[in-house]
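Asks: With the sequence up front, the predicted model follows.
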Amino acid sequence: MSILEKLSQLKNEISNVIIGKDDVVEMIFIALINNGHILLESVPGTGKTQLAKSFAKTINGTFKRIQFTPDLLPSDVTGIQFFHPKEQDFQLRIGPVYTNILLADEINRATPRTQASLLEVMEERQVTIDGETITLPNPFIVVATQNPIESQQGTFPLPEAQMDRFFMQISLEYPTFEEEKSMMKSYRLNTPFSTLKNVLTLEEIDEMKEQVKAVSISDEVEHYILSIVHLTRNHEDIQLGISPRGTLALMRASQGKAFINNRTFVTPQDVKDVAVFILSHRIVLTLEASLKKNAIQVIQSILNQVEVPLEAGAGQ
């Protein structure tokens, strides 16, 4: 079965649980084959938890969820060495980070100290507990959620350094009238999650991770990516532009987009298709600009400004 057939089957399975989100499923799949972490932003009740659980089930991976609250401690995330009275010695208890897909629910409700406990985990894919380092399973991705309507009271906004560690940010919108009608029919008798099938194995995902690296990028497309990035660093509306980590993320996501479209090369359209998901959470707008527009609008305006290269080899 080809990659397109596998992805189509995965979409079909997840669409039984989360209806009308094929584009979101594609983006999460691109993050998965690039070892990328995801920031999901949406109002409550739009299926963020179900989406993460469904993905874990379809790839036959493990899933764990942490509810982030102000009293959550770093050890609640990573684990602790605890004294066992019966054995009369200290024993290691690894936290919920030891999994394939970790849902960090409402991450902006935890204190900065607890948020920071995820930094090593996300970057190094390992956790250190009292000097002992444990390598996390492969694949390992963090799916963090936050509620945009609770951006002030009782929350701790993620600092720029941690936002930059998320491969992409995805906003889950409300379903359309027809999508919500289909959801009502689907959930009338039982929960579709119980019938989800395994589509991919962890070994197949490992193979795809190597295959996506082989997707070629021409000099023209590389120049296009760099032109977009450098314009964010010299833009009147942007206080903090895209970091080199963001440049690499845009490159890798573009390779992923080409890969799931069964192509061996990246086109400028691939770059445009993923740019908002990869870049919008990495920029900081000036105070004046933030009163008039949001980061997505600024990134879209930059995409409209940068000249798109024409490539003979990419069918342009």
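Replies: Received, thanks. Residues are numbered from 1 along each chain as shown.

Asks: switch to C-alpha atoms for all contacts and neighbour counts from now on
Replies: Noted.

Asks: Contact partners for residue 70?
Replies: Taking Cα atoms under 8 Å, 6 or more residues apart in numbering as the criterion, residue 70 is in contact with 109-111.

Asks: ok, which stretches of the stretch 51-200 of the chain are helices?
Replies: According to DSSP state H, counting those that start in this stretch, the stretch 51-200 of the chain carries its helices in the segments 74-78, 112-124, 160-163, 177-186.

Asks: Those into CSV, with extra columns for mean neighbour count?
Replies: Below are those laid out as CSV (neighbours: other Cα atoms under 10 Å):
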stretch, mean neighbour count
helix 74-78, 19
helix 112-124, 17
helix 160-163, 14
helix 177-186, 13
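
Asks: Could you tell me which residues within the longest helix along the chain count as buried?
Replies: Identified as the longest helix of the chain according to DSSP state H is helix 244-260. Neighbour counts over helix 244-260 (16 or more other Cα atoms under 10 Å) mark 246-247, 249-260 as buried.

Asks: Helix or strand next in line after that helix, which one?
Replies: helix 268-279 (DSSP states H and E).

Asks: other SSEs contacting that following helix?
Replies: strand 168-171, helix 219-233, helix 244-260, helix 295-305 (3 or more Cα pairs under 8 Å, 6 or more residues apart in numbering; DSSP states H and E).

Asks: Of these, which is nearest residue 26?
Replies: helix 244-260 (8.1 Å; Cα to Cα).

Asks: Figure out how far the closest one is from the centre of its chain.
Replies: Its chain's average C-alpha position is 13 Å from that of helix 244-260, according to Cα atoms, centre = their mean, to the nearest Å.

Asks: and it with helix 268-279, angle?
Replies: Angle of helix 244-260 versus helix 268-279, following axes from the mean of the first three to the mean of the last three Cα atoms, to 10 degrees, is 130 degrees.

Asks: Show me what helix 244-260 is in contact with.
Replies: Contacts with helix 244-260, where a contact means Cα under 8 Å, 6+ apart, come from 3-4, 7, 30-31, 33-34, 164, 167, 212-213, 215-217, 222, 225-226, 229, 264-267, 270-271, 273-275, 278-279, 282.

Asks: put this beside the first:
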Amino acid sequence: MSDQINNQVSDNMVPGQQISQAANKQIKISEEEYKYSQEVIKKLSDYYDAKVVGQQQLKFSLIGAIIADGHILIESVPGLAKTTAAKAISDAVDGKFARIQCTPDLLPGDIIGTQIYNQANGKFETILGPVFANFVLLDEVNRSSAKTQSAMLEAMQEKQVTIGGKTYRMPEDIFTVIATQNPIEQEGTYPLSEAQTDRFLIKEVITYPLASEEVEILNRMESGAINRVEPPVLTINDVDKVQDICEKVYVDEAIKWYISSIVVASRRAGQIPGCEVGKYVRIGCSPRASIAFLKMAKAVALIQGRTYVVPDDVKAVSHQVLRHRIGLNYSAVADNVSVEQVIDGIVNAVKTP
């Protein structure tokens, strides 16, 4: 499956060395752009750390998704700072922010907007919903009905919504949806459909903080630091520029073949020699997974201070990109096999360039 990669990259090469040499010849990012992007990323990171204790993996995913210009789904049990983290990142940027608390009785019109009849002039007027913002926080998205969840499909994919037969565009510069959800086994939740989850660039799953981190949370509560309002440190224009710089990050052809091989392997996992977990895959990934890999790998490279992508950048986001796109069968549940174990098995089965 990875023969195309192996033909392009020699077995004795140092990982990233050949890619680095190619990137030096084809680099498009100027030194000024590089320094600018690093300053913006550092400001986002520092602002997050001032508001959220721990959860560094979540910080990595949030910043990566934003500079990659994608949407992110965050899952955990209640009380682990999902909303706080999402709000912290959006507060760092001086843009329009909207928070939508999802409930079972929430209607599509409550999100995208609706038409209201004006008796004074005898005409229908369109009232746009809160989705028309730079950062939209869908809190506990899986507590809303399937009909309401589907209202976001057009907005997230096409960056537009249709109300009364007329199309309305989302903000031209930045439009990022940060959705949080509780595990689907929690009472009163509605699992997101595959079509809905596929629209999210990545999915992050967070766990409980360490004991030392929990003590720091208590200290910040006592001092009032958690509730302290901090002014934005960036503008929408800053984020827009970094997104443009991120698109210029160099990706070698070998890396693209590597990404493609991983995604194709997810569709044929049961046929991969030596991949024992392949038998648990019910459905593989769509081409959106390849696109997400490409965009997130570029973002990871920029976060790591590089202007080119190496294989480790792809591996670093394999869980985030694939965990909501690979469907497992009932045998996986019976054998207590997680989707992350399956992802690791698939990635390990594909030879690294």
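Replies: That came through, no problem. Everything numeric here is computed off the predicted structure, so don't read it as measured data.

Asks: quick revisit: tabulate the helices of the stretch 51-200 of the first structure (TSV), appending distance to residue 56 of the first structure.
Replies: Formatted as TSV, the helices of the stretch 51-200 of the first structure follow (distance: least, Cα to Cα, whole Å):
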stretch	distance to residue 56 of the first structure
helix 74-78	19
helix 112-124	18
helix 160-163	23
helix 177-186	21
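
Asks: Residue 54 of the first structure is nearest to which of those helices?
Replies: Among the helices of the stretch 51-200 of the first structure, the nearest to residue 54 of the first structure by Cα to Cα is helix 177-186 (15.3 Å).

Asks: what's the next secondary structure element after the closest one?
Replies: From helix 177-186 of the first structure onward toward the C-terminus, using DSSP H and E, the following helix or strand is helix 202-213.

Asks: Could you list the buried residues of that following helix?
Replies: Residues 205, 208-209, 212 are the ones in helix 202-213 of the first structure that count as buried (16+ other Cα under 10 Å).

Asks: circling back: please indicate which of the contacts of helix 244-260 of the first structure are buried?
Replies: Buried members of the contacts of helix 244-260 of the first structure, scored by 16+ other Cα under 10 Å, are 7, 30-31, 33-34, 164, 167, 212, 215, 217, 225-226, 229, 264-267, 270-271, 274-275, 278-279, 282.

Asks: Need the counterpart of residue 219 of the second structure in the first structure.
Replies: Under the alignment (TM-score structural alignment), residue 219 of the second structure maps onto residue 185 of the first structure.

Asks: Against residue 17 of the first structure, how distant is that match?
Replies: Using Cα to Cα, to the nearest Å, residue 185 of the first structure is found at 11 Å from residue 17 of the first structure.

Asks: Out of the buried residues of helix 244-260 of the first structure, flag the one nearest to residue 116 of the first structure.
Replies: When those are compared against residue 116 of the first structure (criterion: Cα to Cα), the nearest one is residue 246, at 19.6 Å.

Asks: Trace that closest one over to the second structure, please.
Replies: So residue 246 of the first structure corresponds to residue 289, using TM-score structural alignment.

Asks: likewise residue 17 of the first structure?
Replies: Under the alignment by TM-score structural alignment, residue 17 of the first structure pairs with residue 51 in the second structure.

Asks: who touches that match in this structure?
Replies: Contact partners of residue 51 of the second structure, counting by Cα under 8 Å, 6+ apart, are 84-85, 88, 225-226.

Asks: neighbours around residue 18 of the first structure, how many?
Replies: Applying other Cα atoms under 10 Å, we find 24 residues neighbouring residue 18 of the first structure.

Asks: okay but it is in contact with residue 49, surely?
Replies: No. In this structure, residue 18 of the first structure is not within contact of residue 49 by Cα atoms under 8 Å, at 10.4 Å.

Asks: ok, so what distance separates the residue nearest the centre of the first structure from residue 308 of the first structure?
Replies: Among the residues of the first structure, the one closest to the centroid is residue 38, at 1.7 Å (Cα atoms, centre = their mean). Distance from residue 38 of the first structure to residue 308 of the first structure, counting by Cα to Cα: 28 Å.

Asks: residues making contact with stretch 92-104 of the first structure?
Replies: With Cα under 8 Å, 6+ apart, stretch 92-104 of the first structure has contacts from 49, 52, 56, 61-68, 75-82, 121, 136-145.

Asks: List only those of those flagged as buried.
Replies: Among these, those classed as buried by 16+ other Cα under 10 Å are 49, 52, 56, 61-66, 68, 75-80, 121, 136-145.

Asks: Filter those residues down to the ones in strands?
Replies: 63-66, 79-80, 141-145 (DSSP state E).

Asks: Dump these to JSON lines, plus distance to residue 298 of the first structure.
Replies: Output for those, formatted as JSON lines (distance: Cα to Cα, whole Å):
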{"residue": "63", "distance to residue 298 of the first structure": "35"}
{"residue": "64", "distance to residue 298 of the first structure": "35"}
{"residue": "65", "distance to residue 298 of the first structure": "33"}
{"residue": "66", "distance to residue 298 of the first structure": "33"}
{"residue": "79", "distance to residue 298 of the first structure": "40"}
{"residue": "80", "distance to residue 298 of the first structure": "43"}
{"residue": "141", "distance to residue 298 of the first structure": "28"}
{"residue": "142", "distance to residue 298 of the first structure": "27"}
{"residue": "143", "distance to residue 298 of the first structure": "25"}
{"residue": "144", "distance to residue 298 of the first structure": "24"}
{"residue": "145", "distance to residue 298 of the first structure": "23"}
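
Asks: Next, give me the two most distant ones among these.
Replies: The largest separation in those, counting by Cα to Cα, is between 80 and 145 at 24.7 Å.

Asks: Now do the contacts for the aligned partner of residue 222 of the first structure in the second structure.
Replies: Alignment note (TM-score structural alignment): residue 222 of the first structure maps to residue 256 of the second structure. If you count contacts by Cα under 8 Å, 6+ apart, residue 256 of the second structure has them with residue 294.

Asks: now residue 256 of the second structure: how far from residue 283 of the second structure?
Replies: 22 Å.

Asks: measure the counterpart of residue 178 of the second structure in the first structure to residue 291 of the first structure for me?
Replies: Under the alignment (TM-score structural alignment), residue 178 of the second structure pairs with residue 143 of the first structure. According to Cα to Cα, residue 143 of the first structure stands 29 Å off from residue 291 of the first structure.

Asks: Repeat that for residue 223 of the first structure.
Replies: Separation of residue 223 of the first structure from residue 291 of the first structure (Cα to Cα): 32 Å.
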